[in-house]
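Prediction below, plus the sequence it came from.
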Amino acid sequence: MFKVVLYQPEIPQNAGNIARTCAATGAQLHLVRPLGFRWASSELKRAGLDYWSALDYVLHDSWRAFLEALPQGSRVWAYSSKVTQLYTEVEYRPGDYLIFGPESRGLPPEVLAHFPAVTIPMPGSGRSLNLAVAVGVGLYEALRQVNFQAR
């Protein structure tokens, strides 16, 4: 099972869509506070539709709490538009963590300093992808690499 980590997500609809993607793929969702919305917000719940009961999720009170909960030897891939290594150039394994930053600013340097970082190329004129889209792209590449057997 892959683990998707949202570091301080800001938009409830994105988090809800990502929750649906995680439930549909068997990925575990980790959310690192502070969140830019209330966990019980109607926008979050609506975007997740009826997938909430199938979602395996963990709420972390802080970045430090996430790091302390991270099992020794865990592999974590940080997604950032500020690096050059392509997300398709790494070898994913079931159990890997895929971490994504907040919509307005991405992952900060202190997070990027902890883990190898990869990027999703954007050959057009945009500066970044929507967070839910980026998670889908990264997660499905990881699943493709293990022949969709990560459940």
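Arrived safely, thanks for sending.

okay, CA-based contacts and neighbour counts for the rest of this
Noted.

what comes into contact with stretch 75-83?
87, 95-101, 106-107, 112, 115-121, 127-128 (C-alpha atoms under 8 Å, 6 or more residues apart in numbering).

Can you give the distance from that stretch to the centre of its chain?
Centroid separation between stretch 75-83 and its chain, computed with C-alpha atoms, centre = their mean, to the nearest Å, is 10 Å.

what about versus this one:
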Amino acid sequence: MNGEGSAPTDRLHVILASPEIAANVGAIGRTCVAVGARLWLVRPLGFHLDDRAVRRAGLDYWEHLDLVVVDDLDEVVAAFGLHRLWWFSTRAGRTYTEAAFAPGDGLVFGPESRGLPARRLEEAEDRALRIPMRPEARSLNLANATAVGLYEAVRQVEGRNSPAGGGLPS
């Protein structure tokens, strides 16, 4: 998919800016299928989408993935607006549990080796989030960080939309 006609929906969105490791993207795609989130990949990619590692990590879930590929992060910002995007970074001041996620929000993650550009974090400082961790760890694996953030967003969104307090459909 190339991003044409890919306006955000009420579902949650995961945006990976210039991901570098195919296996991470495969695992993240599998998580997106599990919760019904749309996955956006922002070029350049550090691998080919038909890479064996993507397929192996995504297993047979990949065919069910709602995938959008765009050329740059500005396209994502134009599609969502800054007010609908949450920027995950180890350099952010707020923790992800302080965010109030809503249907249609996008969770943005940077490349594995360098994270999101400082400019992006500065322009959306109030929407920049971190996952707390001990100082001995620089960061989490991208697939793990995405799962942590996405499942918190799902917990909040499903909790608001369900009289029984949430839960994913079986």
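Yep, that arrived. No experiment lies behind these values; they were computed from the predicted model shown.

Per the alignment, name the residue of structure 2 opposite Gly48 of structure 1.
Matched by TM-score structural alignment, Gly48 of structure 1 corresponds to Gly58 in structure 2.

which parts of stretch 56-74 of structure 2 are buried?
57-58, 61-62, 65-71, 73 (16 or more other C-alpha atoms under 10 Å).

Equivalent analysis for stretch 80-97 of structure 2, please.
By neighbour count on 16+ other C-alpha under 10 Å, the buried set for stretch 80-97 of structure 2 is 80, 82, 84-90, 92, 94, 96.

quick one: secondary structure of Leu98 of structure 1?
Assigned by DSSP: H, G, I helix; E, B strand; the rest coil, the conformation of Leu98 of structure 1 is strand.

My read is that it contacts Val5, right?
Yes. Leu98 of structure 1 lies in contact with Val5 (C-alpha atoms under 8 Å); the separation is 5.9 Å.

Which stretches in structure 2 count as helices?
Using DSSP state H, the helices of structure 2 run over residues 22-35, 52-58, 73-80, 118-123, 142-161.

Indicate which one of those helices is closest to Arg43 of structure 2.
Of all the helices of structure 2, it is helix 73-80 that lies closest to Arg43 of structure 2, at 8.4 Å by C-alpha to C-alpha.

Near the counterpart of Leu140 of structure 2 in structure 1, how many other residues are there?
In structure 1, Leu140 of structure 2 lines up with Leu129, judged by TM-score structural alignment. Per other C-alpha atoms under 10 Å, the neighbour tally for Leu129 of structure 1 reads 15.

just Pro44 of structure 2 next, same as before
When neighbours are counted by other C-alpha under 10 Å, Pro44 of structure 2 registers 14.

Counterpart of it over in structure 1?
Pro44 of structure 2 maps onto Pro34 in structure 1, by TM-score structural alignment.

thought that match was touching Asp61?
Yes. Here Pro34 of structure 1 reaches Asp61: they are 7.1 Å apart, a contact under C-alpha under 8 Å.

Endpoint to endpoint, stretch 64-75 of structure 1 covers what distance?
Stretch 64-75 of structure 1 has an end-to-end distance of 17 Å (C-alpha to C-alpha, to the nearest Å).

let me redo that: stretch 116-130 of structure 2
12 Å.

buried set for it?
116, 121, 125, 127-130.

Looking at those residues, which are in strands?
Within these, residues falling in strands by DSSP state E are 128-130.

Just give the nearest non-adjacent residue to Ala53 of structure 2, would you?
In this structure, Ala53 of structure 2 finds its nearest non-sequential neighbour in Ala23, 5.0 Å apart by C-alpha to C-alpha, 6 or more residues apart in numbering.
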